[in-house]
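1. Take this sequence and fold it.
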Amino acid sequence: MLGSANQNVMIKAARAAGRSLVKDFREVENLQVSAKGANDFVAKAEISAEEIIREALMEARPTYGYVSGDGKEVDGADPTRRWIVSALDGLTNFLHGLPHWAVSIALEHKGEVISCVVFDPAKGELFWAEKGAGSWMNDTRIRASGRTKLNEGLFATGLPNGGKADLPDTLKDLARILPACAGVRRWGAASLDMAFVAAGRFDGYWERRRKTWEIAAGILLVKEAGGFVEPITPGNSILGEGEVICANEAMFDRFAAVIRNA
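-> Below you'll find the model as predicted:
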């Protein structure tokens, strides 16, 4: 299926950044045995990918706003539209030579994500969606899983490290959901966690304190695949507070009740 002009711009940008990151990733794998490590190299790889995406998107749509992981938000002449970009989601995986990371690009219109791309270069999987046009992986339509029993559900989340403020809440979440389901995975890339919910690989996902650019694309992917997406705390803003819970339609209410301790 062919997407809109904006969708094609996003896909082209994501693929270009992906090619750059794949080249750098091969070098990162070699650096794992060095004493110095790969931190500086990876930082440069992310900056390079960010520049590729920014140049491609702003050249194609110079009036749109732009926000990304580098923290620099650009207000566009068109205040209703902005690009939301994570040039390297799953940076810690990339740094350690783990082939699970992605390029994530979303287009927001009047506060709603209307088009998105999540590209996994290591696996050659490009997830994309447009409002009203469904979710896709490469050229194949994808849908949220059809599982209905919580005890058969496989869920994904993030595990806060160090002294992160949301660690106690996440540990309480795990204590409630682990006895009730088939398993929980922590894969380290929020955009791919949500893409996998859209593809039916995970039955649901939840996490707190995610950055806007890490989850924006995933919101639309899940919705267009027939899944449900809400903030963990009812009434909050998903992108504003950075908390999200999503699952297939049949399982969402029970999954959300467990996570919310409702």
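2. rest of the way, CA atoms for contacts and neighbours
-> Fine.
3. In the chain, which residue is most central in space?
-> Ser191 (1.3 Å; C-alpha atoms, centre = their mean).
4. tell me the SS of it?
-> Following DSSP: H, G, I helix; E, B strand; the rest coil, Ser191 is assigned to helix.
5. Cross-check the contact I'm expecting between it and Ile215.
-> Yes - counting by C-alpha atoms under 8 Å, Ser191 touches Ile215, with 5.6 Å between them.
6. Overlap in contacts, those two.
-> Counting by C-alpha atoms under 8 Å, 6 or more residues apart in numbering, Ser191 and Ile215 have no shared contacts at all.
7. Show which residues not belonging to stretch 53-71 make contact with it.
-> 9-10, 13-14, 16-17, 73-87, 213.
8. Out of the residues you listed, which sit inside strands?
-> Of those, the ones assigned to strands by DSSP state E are Arg81, Arg82, Trp83, Ile84, Val85, Ser86, Ala87.
9. where do the strands sit along this structure?
-> 65-68, 81-89, 102-109, 112-120, 125-130, 135-137, 140-142, 154-157, 183-185, 204-207, 228-230, 244-247.
10. Mind putting those into CSV with mean neighbour count and distance to Ile177?
-> As requested, the strands of the chain are exported to CSV (neighbours: other C-alpha atoms under 10 Å; distance: least, C-alpha to C-alpha, whole Å):
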stretch, mean neighbour count, distance to Ile177
strand 65-68, 20, 32
strand 81-89, 27, 26
strand 102-109, 27, 27
strand 112-120, 26, 27
strand 125-130, 25, 28
strand 135-137, 25, 27
strand 140-142, 17, 26
strand 154-157, 23, 9
strand 183-185, 16, 8
strand 204-207, 26, 11
strand 228-230, 22, 18
strand 244-247, 27, 13
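11. structure for this one too, so we can compare:
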Amino acid sequence: MSQSLHPMLNIAVKAARTAGAIINRASLDLDILKVNTKSPNDFVTEVDQNAEAAIIETLLTAYPGHGILAEESGREHGSKHSDFVWIIDPLDGTTNFIHGFPVYCVSIALSFRGKVEQAVVYDPTRNDLFMASRGRGAYLNDKRLRVSKRTRLSDSLIGTGFPFRKGDNFQRYMKMFETVMPECAGLRRPGAAALDLCYVAAGYLDGFFETGLSPWDIAAGSLIITEAGGLVGNFTGESDFMNQREIVAGSPKIYGQLVQLLSPFTRVINDDEPAAAPTPAPTADAAPAARKPIRLRKKPVEEAPAAPTGDDAPF
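-> Predicted coordinates for the structure are as follows:
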């Protein structure tokens, strides 16, 4: 794939590597790192800000008419009305980075009219570059990625993220943890959601779920998963997960089993249904109907369709 990168993906790779170099330099001297607290347990460093500035400069130099949605600066850069929007997390896993725990990454996605078309996630500690263009597959460096072939949740390694911000519903998460943990082979919490999603695409994890995530945490990883043959959705298996602050991902069979377990915990309520507290997950003896208490509105994200061709293709 490195020989035929889409021009916009090529620019995203350049931006991610530039940010990765900034992060790697800073990691050599964490003692002098300036850390600010956005809220309890939610940190931002000068490295986040410097990496984000370098990414935005690289992207807007190449595409000055594009929009920007970035974790630290929001929408204050770029065009406010472009169909093209770059969705950026300059350093996902800041808390890990501050402690020298080597699990963090740069995440850059390009959406066109609300649909992610290009994606890059760069792990600077391992020099691992995950990338995808819609309809052209997902890659780790030059290796094509495929989600795992496991079909039973009981054999599967599942990734997750713990709630950590003030106001997060920790009790709700503990009920989810109690529901999923006995059903799988193991549960892992590395601490950088964008990288966790790439690990699902690579087959290192068979599935992943988390609440409280923002678009910049999941935009790139979600395309990389679907291009690797996986599925991504919210807790009830619907495709409009990007702004709903809950996500499930996995190989198709594992994804379906996770949705069955997690659907009672959704925070996404249909307009015509009264809001209700999450109900505990059913036991193995429960009737199948009890496992799906919420009506689906949309199909989950399928494997990405072929990219448009001809003069009308935006990419």
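12. Superposing both, give me the TM-score.
-> Superposed pair, TM-score by TM-score structural alignment, normalised by the length of structure 1: 0.92. Supporting alignment: 256 aligned residues with a C-alpha RMSD of 1.9 Å.
13. Mind telling me what the residue nearest to the centre of structure 1 corresponds to in structure 2?
-> Correspondence of Ser191 of structure 1 to structure 2, assessed by TM-score structural alignment: Ala194.
14. mind listing what that match touches?
-> Neighbours of Ala194 of structure 2 in contact, by C-alpha under 8 Å, 6+ apart: Asp92, Cys105, Ser107, Val121, Asp217, Ile218, Ala220, Gly221.
15. Turn these into a markdown table, columns for distance to Asp48 of structure 2.
-> Listed next are these as a markdown table, based on distance: C-alpha to C-alpha, whole Å:
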| residue | distance to Asp48 of structure 2 |
| --- | --- |
| Asp92 | 9 |
| Cys105 | 11 |
| Ser107 | 12 |
| Val121 | 15 |
| Asp217 | 14 |
| Ile218 | 17 |
| Ala220 | 18 |
| Gly221 | 19 |
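16. Please name whichever of the strands of structure 1 is nearest to Glu27 of structure 1.
-> Nearest to Glu27 of structure 1 among the strands of structure 1 is strand 81-89 (15.9 Å), distances taken as C-alpha to C-alpha.
17. Which part of structure 2 matches the closest one?
-> Going by TM-score structural alignment: strand 81-89 of structure 1 matches residues 84-92.
18. in structure 2, which spans are helices?
-> With helices called from DSSP state H, structure 2 shows them at 7-27, 46-62, 94-99, 170-180, 193-202, 215-227, 252-262.
19. what's the third one packed up against?
-> Read that as helix 94-99 of structure 2. strand 42-45 (3 or more C-alpha pairs under 8 Å, 6 or more residues apart in numbering; DSSP states H and E).
20. Any buried residues in the strand it packs on, and which?
-> Going by neighbour count (16 or more other C-alpha atoms under 10 Å), the buried part of strand 42-45 of structure 2 is Val44, Thr45.
21. what does stretch 56-64 of structure 1 give?
-> Going by neighbour count (16+ other C-alpha under 10 Å), the buried part of stretch 56-64 of structure 1 is Ala56, Leu57, Arg61, Thr63, Tyr64.
22. on that earlier part again, Glu52 of structure 2: which of the contacts of Ala194 of structure 2 is nearest?
-> Ser107 (10.3 Å).
23. Map that closest one onto structure 1.
-> Aligned partner of Ser107 of structure 2 by TM-score structural alignment: Ser104.
24. what's near enough to touch the closest residue to its match other than its chain neighbours?
-> Spatial nearest neighbour of Ser104 of structure 1, excluding adjacent residues (C-alpha to C-alpha, 6 or more residues apart in numbering): Val118 at 4.4 Å. Contacts for Val118 of structure 1 (C-alpha under 8 Å, 6+ apart) come out as 14, 102-105, 126-128, 191-192, 195, 217-218.
25. Go again with 7 Å.
-> Contact analysis of Val118 of structure 1 by C-alpha atoms under 7 Å, 6 or more residues apart in numbering lists Ala102, Val103, Ser104, Ile105, Leu126, Phe127, Trp128, Ser191, Ala217.
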